[in-house]
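K.L.:
sequence unknown, structure follows:
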């Protein structure tokens, strides 16, 4: 495969961006964090009346935390080592803690809608209000545009099996709703405890200082940011090169179902490299924002690849939730059958997302070779 250059043109024909650009970007993200935190505190006490505003504030908190954390990782040679290395794991903790509640809500909606689509039964209860601001890019169970959807074995169900699926789908939906709602409730409590903890206040204090003073090294203001940003891009391209894109060239990968409902609850072994590519793609995007500004040119190709990988992540996690529910002791055979079909459906969604990413990435390679 030819090496692709994700930014074939230089949108900044002026002076090289230096540590001053990094400082400006970090100050802007820290300011956004403080603004979102204030909004969250103002609306969080009245969730029934300000639910949408609260979710928006939580999303803004996560967005700014991810960008600060990503910048500390990519441009760490330009930042005071002790300060950045202490703050980075705290930002990772905060981002993960704040994201779980909405992840569980979006996962539940995805699985219930998939059960409805597969069984043709009455619409299951969907907590649409609860997932506003959640993983919107990945919560949509509709197949990727231009890619084969999960129309293989999960939906081509014989009439007799269709009856079993319809019977078990309602109970499967109820089981998933109990399990994921409980998980979401626990995640909500964990997030509330975290936001009131001394650990969070210490992080917030550091970000508040960051809004006015960025601890750069003495040489940062004269150091070109582009080599570090290029290194982030190269790490992404190396990770993509290591992906099994030949397998992903087929919309259905039967090997991906081998580990499906096995007793081993570990994550699917094929998914980890794709999740890593998704994280590296995000770091590359944030590096571009640092160089060119948040109002700089948008690379549509990066957006397309990122959407495919977001859907891959969501389908992967949904399939794991279905497999976990299928291991529940003493469930009815029809319920277990419906959960097995649901798991297979989401694994095919995973393959459809990989196929879409592969198609997009190889088109980039051809266009820039």
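P.N.:
Now that the structure is in, tell me what you want to look at. If you're wondering where the values come from, they're calculated on a predicted model, not measured in any experiment.

K.L.:
drop to CA atoms for contacts and neighbour counts, all remaining ones
P.N.:
OK.

K.L.:
can I assume residue 351 is in contact with residue 245?
P.N.:
No: applying C-alpha atoms under 8 Å, one finds residue 351 not in contact with residue 245, separated by 11.0 Å.

K.L.:
what about the two, which has more around it?
P.N.:
Shown here are residue 351 and residue 245; by other C-alpha atoms under 10 Å, residue 351 has more neighbours (28 against 17).

K.L.:
Three-state assignment for the more buried one, please.
P.N.:
helix (DSSP: H, G, I helix; E, B strand; the rest coil).

K.L.:
So for whichever helix in the chain runs longest, what gets flagged as buried?
P.N.:
Using DSSP state H to define each element, the chain has its longest helix at helix 81-119. Under the neighbour-count criterion of 16 or more other C-alpha atoms under 10 Å, helix 81-119 has 84, 87-88, 90-91, 94-95, 97-116, 118-119 buried.

K.L.:
With residue 24 as the reference, measure out to residue 282.
P.N.:
Per C-alpha to C-alpha, to the nearest Å, residue 282 is found 19 Å from residue 24.

K.L.:
the more surrounded of the two?
P.N.:
Higher neighbour count among residue 282 and residue 24: residue 282, with 20 against 17, using other C-alpha under 10 Å.

K.L.:
What segments of the protein are helices?
P.N.:
In the chain, the helices defined using DSSP H lie at 19-44, 47-74, 81-119, 136-139, 159-195, 198-210, 226-241, 245-248, 272-292, 300-326, 333-368.

K.L.:
want to compare, so here's the second one:
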């Protein structure tokens, strides 16, 4: 029904208008008494082979929601009801900001892709804390993606990340340090090994300080771009682990336009979707080789099919995330990925997805 009815109507709207309309509908659905819990019982994965425990947290499915779709955490119950194993909200910054000028979100249907230059538009850390704290129950882990405000220079960026940690440590199940968005000027310079190591070390220390104050101690993950030179990627991964990060997310959007056919390929911003499928899987494989599986890896970029999930797991990912595929595939996507993955595990005689991780070497 989504592809035949809802998507054609949504795709007649400006891409960002359609996004806001969808989020408002999911926010309203989240407030309907008993609906999210009922829907979750119908959609939640029940195949024990899909489950795993990471950082002391239970994941019923390896499929999660990537950051950027629910920046302000307004629709957590509704997204959980779709069958996700975990959710990532944000990117959130210490202070509210409006982001870049519109238009700033573009569909490329012929390429099954999106280009965005949103610029961390969000309502700020205090508003997100209030929403997450108000949740009565959490059906899945909720991660928080953190960044710096546009007006903050890189010389003071660490302070912004620490402000986010202080504001949200009591409600976040994990922190994702976002230094890889191409839409905040200068942000990607923080991926350089020395700068990244210092930033991550400070964030990890802040989380540890919160642990002493009896707050939860969520793991810290780092999200990297797909556009790093291989030597720089290796150095950044090494610096991230040395600084104490407990996971990697690979990867963010790309500035590459290779192979695109849609006229919107000329738009500035980060590209997501199917053009990143092979590139992001390759980065997962590289990171797994570099880390020797010492920390969990989250694969994101071009996950449209169960086969895409399977490939990322075999490359070394413990979890995967989707965003663009949800725009094109609709709310049934997650259930389809979980069911398809179960069939592939049955076909190959795999007892648990943990057996797959890194098997492509």
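P.N.:
That came through fine. Note that this is a predicted model, so its numbers are computed, not measured.

K.L.:
so what number do they get for TM-score?
P.N.:
Overlay of the two chains. TM-score (TM-score structural alignment, normalised by the length of structure 2): 0.26; 164 aligned residues with a C-alpha RMSD of 7.1 Å.

K.L.:
picking that back up, report all helices and strands that the longest helix of structure 1 contacts.
P.N.:
helix 47-74, helix 136-139, helix 159-195, helix 198-210, helix 300-326, helix 333-368 (3 or more C-alpha pairs under 8 Å, 6 or more residues apart in numbering; DSSP states H and E).

K.L.:
repeat that with 7 Å
P.N.:
Using 3 or more C-alpha pairs under 7 Å, 6 or more residues apart in numbering; DSSP states H and E, the elements in contact with helix 81-119 of structure 1 are helix 47-74, helix 136-139, helix 159-195.

K.L.:
Single out the most deeply packed of these.
P.N.:
Highest mean neighbour count of those: helix 47-74, a mean of 20 (counted as mean count of other C-alpha atoms under 10 Å).

K.L.:
by contact count, what packs against it?
P.N.:
In terms of contacts (3+ C-alpha pairs under 7 Å, 6+ apart), helix 47-74 of structure 1 is packed against helix 19-44, helix 81-119, helix 226-241, helix 272-292.

K.L.:
and with 6 Å instead?
P.N.:
helix 19-44 (3 or more C-alpha pairs under 6 Å, 6 or more residues apart in numbering; DSSP states H and E).

K.L.:
May I see the buried residues of the helix it packs on?
P.N.:
19-34, 36-37, 39-40, 43-44.

K.L.:
could you give the angle of it to helix 159-195?
P.N.:
In terms of direction (axes from the mean of the first three to the mean of the last three C-alpha atoms, to 10 degrees), helix 19-44 of structure 1 departs from helix 159-195 by 100 degrees.

K.L.:
Give me the angle between helix 19-44 of structure 1 and helix 47-74.
P.N.:
Using the same axes, to 10 degrees, helix 19-44 of structure 1 lies at 160 degrees relative to helix 47-74.

K.L.:
quick one on the thing from earlier: for the helices and strands packed on helix 81-119 of structure 1, which one sits closest to residue 277 of structure 1?
P.N.:
Closest approach to residue 277 of structure 1 among these is made by helix 47-74 (14.1 Å; C-alpha to C-alpha).

K.L.:
quick one, strands of the stretch 201-350 of structure 2?
P.N.:
With strands called from DSSP state E, counting those that start in this stretch, the stretch 201-350 of structure 2 shows them at 220-224, 247-250, 270-273, 297-300, 319-322.

K.L.:
Pull the number of nearby residues for residue 230 of structure 2.
P.N.:
Neighbour count of residue 230 of structure 2, defined by other C-alpha under 10 Å: 12.

K.L.:
now do the one 4 residues further on
P.N.:
Other residues lying near residue 234 of structure 2 total 17 when counted by other C-alpha under 10 Å.

K.L.:
List the buried residues for stretch 18-26 of structure 2?
P.N.:
Buried residues in stretch 18-26 of structure 2, counted by 16+ other C-alpha under 10 Å: 18, 19, 23, 26.

K.L.:
mind putting those in CSV, secondary structure and distance to residue 339 of structure 2 included?
P.N.:
As requested, the buried residues of stretch 18-26 of structure 2 are exported to CSV (DSSP: H, G, I helix; E, B strand; the rest coil; distance: C-alpha to C-alpha, whole Å):
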residue, secondary structure, distance to residue 339 of structure 2
18, helix, 28
19, helix, 26
23, helix, 25
26, helix, 23
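
K.L.:
Which of those residues sits closest to residue 235 of structure 2?
P.N.:
Each of these was scored against residue 235 of structure 2 by C-alpha to C-alpha, and residue 19 proved nearest at 36.5 Å.

K.L.:
list the buried ones in stretch 337-346 of structure 2?
P.N.:
For stretch 337-346 of structure 2, burial by neighbour count (16+ other C-alpha under 10 Å) applies to 337, 338, 339, 340, 341, 342, 345.

K.L.:
Now do the contacts for the third one.
P.N.:
By C-alpha atoms under 6 Å, 6 or more residues apart in numbering, the contact set of residue 339 of structure 2 is empty.

K.L.:
Distance check, it against residue 26 of structure 2.
P.N.:
Residue 339 of structure 2 sits 23 Å away from residue 26 of structure 2, going by C-alpha to C-alpha.

K.L.:
now do residue 37 of structure 2
P.N.:
In terms of C-alpha to C-alpha, residue 37 of structure 2 sits 14 Å off from residue 26 of structure 2.

K.L.:
picking that back up, most tightly surrounded among the strands of the stretch 201-350 of structure 2?
P.N.:
Comparing the strands of the stretch 201-350 of structure 2 by mean neighbour count (mean count of other C-alpha under 10 Å), strand 297-300 ranks first with a mean of 30.

K.L.:
could you point out the longest helix in structure 2?
P.N.:
Longest helix in structure 2, counting residues (DSSP H): helix 193-212.

K.L.:
what helices or strands is that helix leaning on?
P.N.:
Where contact means 3+ C-alpha pairs under 6 Å, 6+ apart, helix 193-212 of structure 2 is packed against helix 230-242.

K.L.:
Just want the angle from the helix it packs on to strand 220-224.
P.N.:
Calculated by the same axes, to 10 degrees, helix 230-242 of structure 2 forms an angle of 170 degrees with strand 220-224.

K.L.:
what angle sits between helix 230-242 of structure 2 and helix 193-212?
P.N.:
If you take the same axes, to 10 degrees, helix 230-242 of structure 2 sits at 20 degrees to helix 193-212.

K.L.:
just so I know, which of the helices and strands packed on helix 81-119 of structure 1 lies nearest residue 362 of structure 1?
P.N.:
The closest of these to residue 362 of structure 1 is helix 136-139. By C-alpha to C-alpha, the value is 22.2 Å.

K.L.:
Can you name the residues in contact with that closest one?
P.N.:
By C-alpha under 6 Å, 6+ apart, helix 136-139 of structure 1 touches 106, 110, 310, 311, 314.
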